[in-house]
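Peer 1: predicted model and sequence follow; I will ask about them next.
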Amino acid sequence: MFYNCHTHIFNAKSVPEDFLGHGLIRLLSKSKFSFYLVFYWKRASHWVVVNLQKIPVVSTVMHSDSYVLEKVSGWLRRSVFTRWLARIFEWFADTPKDFVAKYAYLIEAGREKSQELIFEKLRKIPCYSEDTRFVVLTLNMDHMAAGMPRINYLTQLSFITRLKKKYPQHLLPFLCIDPRSGDEKQLLSFARHYIEDLGYIGIKFYPALGFYPFDPRLKLLYEYAQEKEIPIMTHCTKGGVFYKGELTADHLHPRDLDNKFIDTVFIDTSQLRNRVFKNNFSNPDNYRLVLERFPELKICMAHYGGSDQIMDYLRTKNEKSWYYKIKRMLVEYRNVYTDVSYTLFETHVFKLLKEDILSDEVGDKILFGTDYYMTEQEKNEKDLVSDFRKVLNESLFMKIALRNPEKYLKSAFYYPP
C-alpha cells in the first residue's frame, strides 16, 4: 500500500467556458502566419462544421465552449486528433506551449462523463495496486474570471462527497478554499463542515487563480488547521492555469493576515500581464508571512517549485529559484513539505530529487504525487511512475510514498491505517 498525494479527477464540466482566455482562432491570429492561417481556417471551418458535427470538440476550437467537452466522440477518444491539434497550436500560436497543450489534453483526459469514471480509470492503471490511496485535489475555478463552468464548484464537491462514501479508504479528498468565497467565519464554517462532517482530510489552495495565501480572510482557517494538524496542499510553480480578470487594488496592494498593507516592494509590478503577474500569487515567499504567525502549520508546497526552477538551480545555483526557496523552508519549518508531482516527468531532475530524498535535512519532507491527469500531456501515468521508481530503490520510494505521507496526512480527523 502507498499514497499518491497529488491527483485530480474533475472533468470537463468543471472547466470555465473561457479557460484559455481566448478563442483558439484568436490565438492563431496572433501568430506570425496569421493571414494565411486565418484565411485557410475560415475556408476550412464551413467544411468542418458541416461534415464533422459528430465531433463536438470543433465547437470548443471555435468558441472555447466547455459545454461540449464532455461530448467528445468515441472516434476522437481513440484517435490522435487531440494530440495533433495540440502540436499544431504549439507550433503556430503565440502562447506558451504547455498551456495550449494542457487544454487539448484536458479535452482528451477529462472527456469522461463523471469524476467517478476518471477515478476508476486512475485506480486501474497497472502501476497502482488495489490498496493504493489517492489524495484527490478539488479545484475551485469559479473565481478565475474565465466564465462559469457548466457545473459550479459546489456541484463538483457534491460528486466528490458521494465518491468518498463509495471509496472511503482509497479516495482522500482535499477541499479547495478560495478566500473570495466568503468572509473569515464563512470560510471556517465551510471547511469545518466538509472536514468534520463529510470526510475531507485536507485543504487545497491554488493562489494563481487570483489571491494571496496571506489574505486576511484565511486567518481563522489557518488557526483551525494548525490546531487540528490538518494538511494544506498549495500550488507552487510558475506553470498552470491562472486568473484571467483585471488586476485590482487588492492584487496590487494586498493586505496581510492582520489586514495591514504589506510592503509594496514585495509585489513585482514590472509585468502586469496576468500570465506573468500570477507568479506574485504563487511565490513561495508568500508563505513566510503565514508561517511567521502559524509556525506549526502543516503545508505542502506542491511541485517543488517546478522542473524549470530545479533546472535553473542546477545550472546557475540561483538562490532565487523557487526550488531553492522551498528547500530552505523545508529546513526551517518543522511541518513544511513538498511533493514531486508533475515535476517528475522531467528525467533530468531525477538525480537531484534522489539526492534530496536521501538527505537528512529534507528527505523526510518530500511526498510522492503525480498530478494525474495533468501529466498525461507529458507521459502516461504508468510510465511516469515506473520510470521514477526505477531511479529509487524500494526503500526510498516507500519513504516518499508511505512513511512521509502518513506523517503529513495525519490529523485530528484522519489517522493512517
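Peer 2: Here it is on my side, so go on. The shown structure was predicted, so the numbers you read here are calculated from the model rather than taken from an experiment.
Peer 1: CA only for contacts and neighbour counts going forward, please
Peer 2: OK.
Peer 1: OK, contacts around the closest residue in space to Y105 that isn't next to it in sequence?
Peer 2: Leaving aside its chain neighbours, Y105 sits nearest to Q377 (5.9 Å; criterion: CA to CA, 6 or more residues apart in numbering). With contact taken as CA atoms under 8 Å, 6 or more residues apart in numbering, Q377 is in contact with A101, K102, Y105.
Peer 1: check it against this one:
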Amino acid sequence: MSTNEQPNLEYKIHNIHCHIFTIKYLPKKFIGWYFPTTLVKKKWVANLLMRLVKKLAPRIAGFVYSAFKKDQKDIFNELRGYYPENTKFCPLTVDFDYMNAGKAQYNFLQQLEDVADLKRYYENKNFDVFLPFICVDPRRDGILELVKKYIEEEKFTGIKLYPALGFFPDDYRLDEVYAYAEANHIPITTHCIPKNKNHFRYKPTKEMVNKAKERFSEFYDTKDSRSSYDFAKYLNHPKNYEYILKKFPKLKINLAHFGGNEEWDKYLDVSDENFKKDRNWYSIIRKMMLTYDNVYADISFTVYDARLYPVLRNVLKTPKAKERVLFGSDFYMLQKDYSERRFGMDVRGYIDDDEFWLMAETNPKRFLFNE
C-alpha cells in the first residue's frame, strides 16, 4: 500500500503472535532434568514453582502459567477477554518433538489436531477470530504433506518456524515448504531473538558449528559451541533469511520479536564503531524491511519494556519500514512481566491512532491475506 493511500479500516485488532499450548505439550525435561513438567500438573506444585521462577528464572514463568489451564481453549478464551470481541489472533503452534528434552504428554501431531478442533469450534460459533499457524521442522518426515493438510484442509493461516529448536532456517529440507508458501502467498512467522529458554538440548553438531563459523565469521565465538543455549543465536540470526530470500524472493516472512529487547537496548546504548550496523539485530531487521517488500517484524514481548517505546515510535515514522511493523504480544509469555491488557493499552497509549491501526490492522492484513 502506498503511503498516500488511506486504508479502509474495520477497526479490528490483529494479534499476530500468541501461544495457547498448555504444559501438557511441553517435553518432560523442558524446565530441566531436575524438575520434570509432569510434576507441575499438581496445583500446589505449580503455585510454588511460579513463585520461585518469578524470582529465580522469570524466562520460564509463562510456561508455568500454562500449567494452571485445563486446555488450549481455556487459554485462548482468557486471551480473547483482554481484547475487543472482534479481535483476530494468530496462535502459533510449536513442534517440541526434536529438541531432545524428553517426551511430552501430548506430541506435536496431537497439538495440531487439538488446534484444528478449536478452529472448527469457533467457526461453528461464527467467530472468525482464530487464525492458527503450523510449525515446521526440517527433521520431520513428510513435512510438506503435513503443511498442505493443515493449510488446505484445516484452513490454518500460516507457517511457524522455531530454529532455536535445532536447525538453520535455510535447511534444504524446507525448500519445498518455502516454494509452496511463496506460490500460495502463505505468511511465515519465525522466532528472531538471540536467546531464550526454548532451545535444543544437545551439544551443537560439527556440521552446525562449521556452518555458523563460516556464515558468522566476523563475530563467531568458539565458546558458543559448548552450549546449546549460547549457540541458538546463530540459528535465530536474521541474516539466515537473506539466503532464503535469494531463492524465494516473494516469500512473506515476519521476523518475530524484531530482534528482542536486548538488541533494542544495544541499538540505543552501544556505539556503531566504524558504522558496522550489521552487528545489531534491530538494525539488521530494519534494513531488511527497507530492502524487501515482504519482510515484516512483530513487536511481541520486546516492547513490554516502556523504555523502548521511542524506538518503536521511530520505526513507525520511517517510510516503508512503518508498513512492515506488526502488532503481537507473545501471550502467554508476557504474563511473567505484566498482564496482556496492560501491554496492549500501554503500547496504544504511547503511539497515535494512525500508527496503532497501521500496526494492528493495515499491515497484518497485508501480511496474512492474499491481495
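Peer 2: Alright, I've got the coordinates. Here the structure is a predicted model, which is why all the values come from computation and not from measurement.
Peer 1: just give the TM-score of the two.
Peer 2: Superposed pair, TM-score by TM-score structural alignment, normalised by the length of structure 2: 0.89. Supporting alignment: 348 aligned residues with a CA RMSD of 2.0 Å.
Peer 1: thinking again about what came up before, just send the contacts of Q377 of structure 1 back as TSV, with distance to V290 of structure 1 too.
Peer 2: Converted to TSV, those look like this (distance: CA to CA, whole Å):
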residue	distance to V290 of structure 1
A101	34
K102	31
Y105	35
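Peer 1: just the residues you listed: which are in strands?
Peer 2: Judged by DSSP state E, these include no members of strands.
Peer 1: corresponding residue for the residue nearest to Y105 of structure 1 in structure 2?
Peer 2: When structure 2 is aligned by TM-score structural alignment, the residue opposite Q377 of structure 1 is K336.
Peer 1: next SSE after the longest helix belonging to structure 2?
Peer 2: Across structure 2, the longest stretch assigned as helix under DSSP state H is helix 108-124. Sequence-wise, the next helix or strand downstream of helix 108-124 of structure 2 (DSSP states H and E) is strand 133-136.
Peer 1: related to what we said a few turns ago, which one of the contacts of Q377 of structure 1 is nearest T237 of structure 1?
Peer 2: Proximity of the contacts of Q377 of structure 1 to T237 of structure 1, judged by CA to CA, is greatest for K102, which lies at 15.1 Å.
Peer 1: that closest one: what's it in contact with?
Peer 2: M374, Q377.
Peer 1: near F92 of structure 1, how many other residues are there?
Peer 2: 18 (other CA atoms under 10 Å).
Peer 1: do the same with S395 of structure 1
Peer 2: Applying other CA under 10 Å, I find that S395 of structure 1 has 10 neighbouring residues.
Peer 1: repeat for D272 of structure 2
Peer 2: Applying other CA under 10 Å, I find that D272 of structure 2 has 13 neighbouring residues.
Peer 1: how about K211 of structure 2?
Peer 2: With other CA under 10 Å as criterion, K211 of structure 2 counts 14.
Peer 1: look up how far F168 of structure 2 lies from it.
Peer 2: Using CA to CA, to the nearest Å, one obtains 9 Å as the distance from K211 of structure 2 to F168 of structure 2.
Peer 1: ok, now I159 of structure 2?
Peer 2: Taken as CA to CA, the span from I159 of structure 2 to F168 of structure 2 is 16 Å.
Peer 1: could you pull out the helices for the stretch 251-371 of structure 2?
Peer 2: Under the criterion DSSP state H, counting those that start in this stretch, the stretch 251-371 of structure 2 contains helices at 261-269, 281-291, 309-315, 340-350, 353-357, 363-368.
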